[in-house]
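1. Pasting a predicted model and its sequence here:
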Amino acid sequence: MKRVLKMLMVAVPALTALAACSPLGTLNALTPSSHFSRDQDIAYGTDPRQRLDIYRPTGTQNAPVVVFFYGGNWTSGDRDDYLFVGEALAARGITTVVVDYRLSPQVTYSGFLDDSARALAWTRAHIAEHGGNRDELFVMGHSAGGYNAAMVAMDPRWLATYGEKPAMLRGWIGLAGPYDFTPITGEDIKPAFLAPNTPPDSQPINHVGEARVPALLLAGGDDKTVDPVRNTRQLAEKLRAVGVPVQTDTFDGIGHAMMIGSFARPLRFRAPVLDRVVAYVEQASGSQAMTAPATR
């Protein structure tokens, strides 16, 4: 018990001190490896950034699949930082694909969306080779990655490039995603979206009704980085208005970084985000393989 308390004393301040979507090696170091096997560094394109890792649940075949895009203002991020996310979902019986994608300044809007769609299409074509069920496919993202997930689920253009449609998805999951953020004020984000000439079609809120993929939208009530009212609540209301099934939750006292940090075992007491995601996947896929409590 003393060892566990010591780890928590280290891990909690460490995450609190991190900026949103920063490297999370502290949490990875506290992540057990017994619940998954990892197929690493798989190419879904020719660029060095077009790589992904697959977390396969131990002893499970034909599992539902979540493709995860991390955040980082479309300027930073690495799939190795999110081992704790792959473990969290794999431990609950979900095959998890953690994707790297090209970042600004290498690309601008819409290069990172093309990569997101390419990775999803690759997953649908190949995930059965890695123990996943191609017909129980979800896309999830945190922060900037939540934007990527929203766009490939709501705007059919991106998947059409690869011969697919958003209807191939059982659902999409947004964790503190920015869905309506013009005019852009963040100096680090402006180049990625060609500000001040940001295209209106870059905003997920402008694609409501184009595709009708069910959604789970989660946010922290204390998020000072991405306004949960303007983004999560507003998008949910607009989707419901056109008949798209949407589930939402806002977690009181939870900030931007903790929305993804709470997937890590030492931090799950902060908010039941993982439980909420797993329940949604279980409900939408009809899977019965994810009954273990997320806090274990």
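-> Noted; the coordinates are in hand.
2. Only C-alpha atoms from now on, for both contacts and neighbour counts.
-> OK.
3. my guess is Asp39 meets Pro57, correct?
-> No. The pair Asp39 and Pro57 does not pass the contact test of Cα atoms under 8 Å, sitting 11.3 Å apart.
4. Those two: which has the busier surroundings?
-> Neighbour comparison, Asp39 and Pro57: the larger count goes to Pro57, with 26 against 13 (by other Cα atoms under 10 Å).
5. what sits against the more buried one?
-> Applying Cα atoms under 8 Å, 6 or more residues apart in numbering, we find Pro57 in contact with His35, Phe36, Ser37, Ala90, Ala91, Arg92, Gly93, Ile94, Thr95.
6. In three-state terms, how would the closest residue to the third one other than its chain neighbours be classified?
-> When you say that, I think you mean Ser37. Excluding its sequence neighbours, the residue lying closest to Ser37 (Cα to Cα, 6 or more residues apart in numbering) is Arg56, at 5.2 Å. For Arg56, the secondary-structure state derived from DSSP: H, G, I helix; E, B strand; the rest coil is strand.
7. another one to put next to it:
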Amino acid sequence: MNKLVFALLFALLFWEDIYAQVKAEYVKESNVAYRKPTSDKYMDSTCLLDIIYPSNEKKGFSTLIWFHGGSLKGGSRHKGYQELLDQGFAVVTVDYRLSPKATVVQCLEDAAAATAWVVENISRYGGNPKQLFLGGHSAGGYLVSMLGLDKRWLAPYHIDPDTTFAALIPYSGQSITHFTRRAELDMPRTQPLIDDMSPLYHVRKDCPPIMILSGDRELEMLGRYEENAYFWRMFQVVGHPNAKIYEFDSFSHGAMQKPGHLFTIKYIHDFEKKLKDSKRQKEVSE
């Protein structure tokens, strides 16, 4: 375990102290429909998001778009993100249609529609549309990687992920084809597949920066660490300039979200600091 990992995991013991340092007034807008009304009651009742954003005079804040886990079969936008709040950036939590009522393709279409809504609307809340991060756990991590790497999902909205997102942050996501998609193809859960529904299929050096997070390889599910390690390795092979991977020792698939959130908070704060430093240097040089 390197020093950074140890320091951040040790900080878990002082969780309240960390958050007390950055507390701000926040507003939550709930049940926002990110798709136009349809005749499909399930779709209309599911394709909703909540946005939690700073309510003070701060403008131009960053935004994390968060996709929940649950095997693309369950889960909810109401859980799993609370430790990310009160950090000076907005968090948008997204619900999307789930299998078996929806296909994996439709899950991705919903994730793309929600992301497009944020890109188009975040400035109305005071957010900077050029400081958008995509994050999600497990199935949500899979959605993040697919949206950031495979341009077809956001193409209908004329959004290029390479120029839109500051970073992709998948937590314990599948990088091979998701097992729920494999079930649609009548494949067993343990049989791997890499096709165009796999993030690995779309690895390229010009995608946004990516921070891949995983639980302990001995505690993760179905070889999740190993496929993510290969995912990261392929970014090195193609020459991606900013791809990182972290494994959280002693943390299982579900429990790794807690240290993962610490890494995400630090990543976003470091990004913001670099922007401020760059702006100051530019002002000095002028």
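-> Cool, got the structure. From a predicted model like this one, the values you see are computed outputs, not experimental measurements.
8. Identify the residue of structure 2 aligned to the residue nearest to Ser37 of structure 1.
-> Aligned by TM-score structural alignment, Arg56 of structure 1 pairs with Tyr53 of structure 2.
9. Just give the number of residues close to its match.
-> Neighbourhood size, Tyr53 of structure 2 [other Cα under 10 Å]: 27.
10. Would you mind measuring from the equivalent of Pro204 of structure 1 over in structure 2 to Val118 of structure 2?
-> In structure 2, Pro204 of structure 1 lines up with Pro199, judged by TM-score structural alignment. Noted for Pro199 of structure 2: a distance of 22 Å to Val118 of structure 2, by Cα to Cα, to the nearest Å.
11. Which one's more surrounded, these two?
-> Pro199 (25 against 22).
12. Identify the spatial nearest neighbour of the more buried one, chain neighbours not counted.
-> That would be Ser175: by Cα to Cα, 6+ apart, it lies 5.0 Å from Pro199 of structure 2.
13. go on, Lys59 of structure 2?
-> Gly126 (4.8 Å).
14. just Lys58 of structure 2 next, same as before
-> Excluding its sequence neighbours, the residue lying closest to Lys58 of structure 2 (Cα to Cα, 6+ apart) is Gly126, at 7.5 Å.
15. same check, this time on Tyr70 of structure 1
-> Gly145 (4.6 Å).
16. residues contacting that neighbour?
-> Phe68, Phe69, Tyr70, Gly71, Gly72, Gly177.
17. any idea which of those has the most stuff around it?
-> Tyr70 (31 neighbours).
18. What helix or strand is Val27 of structure 2 located in?
-> For Val27 of structure 2, the host element (DSSP states H and E) is strand 26-33.
19. and that strand, which stretch of structure 1?
-> Using TM-score structural alignment, strand 26-33 of structure 2 pairs with 36-43 in structure 1.
20. Quick check: that stretch compared with structure 2, mean distance?
-> Here the mean offset of stretch 36-43 of structure 1 against structure 2 after fitting is 1.0 Å, by mean Cα distance after the TM-score superposition for structure 1.
21. what about stretch 217-224 of structure 1, distance to the chain center?
-> When C-alpha coordinates are averaged (Cα atoms, centre = their mean, to the nearest Å), stretch 217-224 of structure 1 and its chain have centres 14 Å apart.
22. Start and end of it, how far apart?
-> 17 Å.
23. What are the boundaries of the strands in the stretch 1-150 of structure 1?
-> Counting by DSSP state E, counting those that start in this stretch, the stretch 1-150 of structure 1 has these strands, from start to end: 36-43, 51-57, 63-69, 95-99, 132-142.
24. So which bit of structure 2 is the longest one matched to?
-> Residues 127-137 of structure 2 are where strand 132-142 of structure 1 aligns, with TM-score structural alignment as the criterion.
25. Give me the angle between the helix or strand hosting Met146 of structure 2 and strand 61-67.
-> Assessed by DSSP H and E, Met146 of structure 2 sits inside helix 139-149. Computed with axes from the mean of the first three to the mean of the last three Cα atoms, to 10 degrees, the direction of helix 139-149 of structure 2 lies at 120 degrees from that of strand 61-67.
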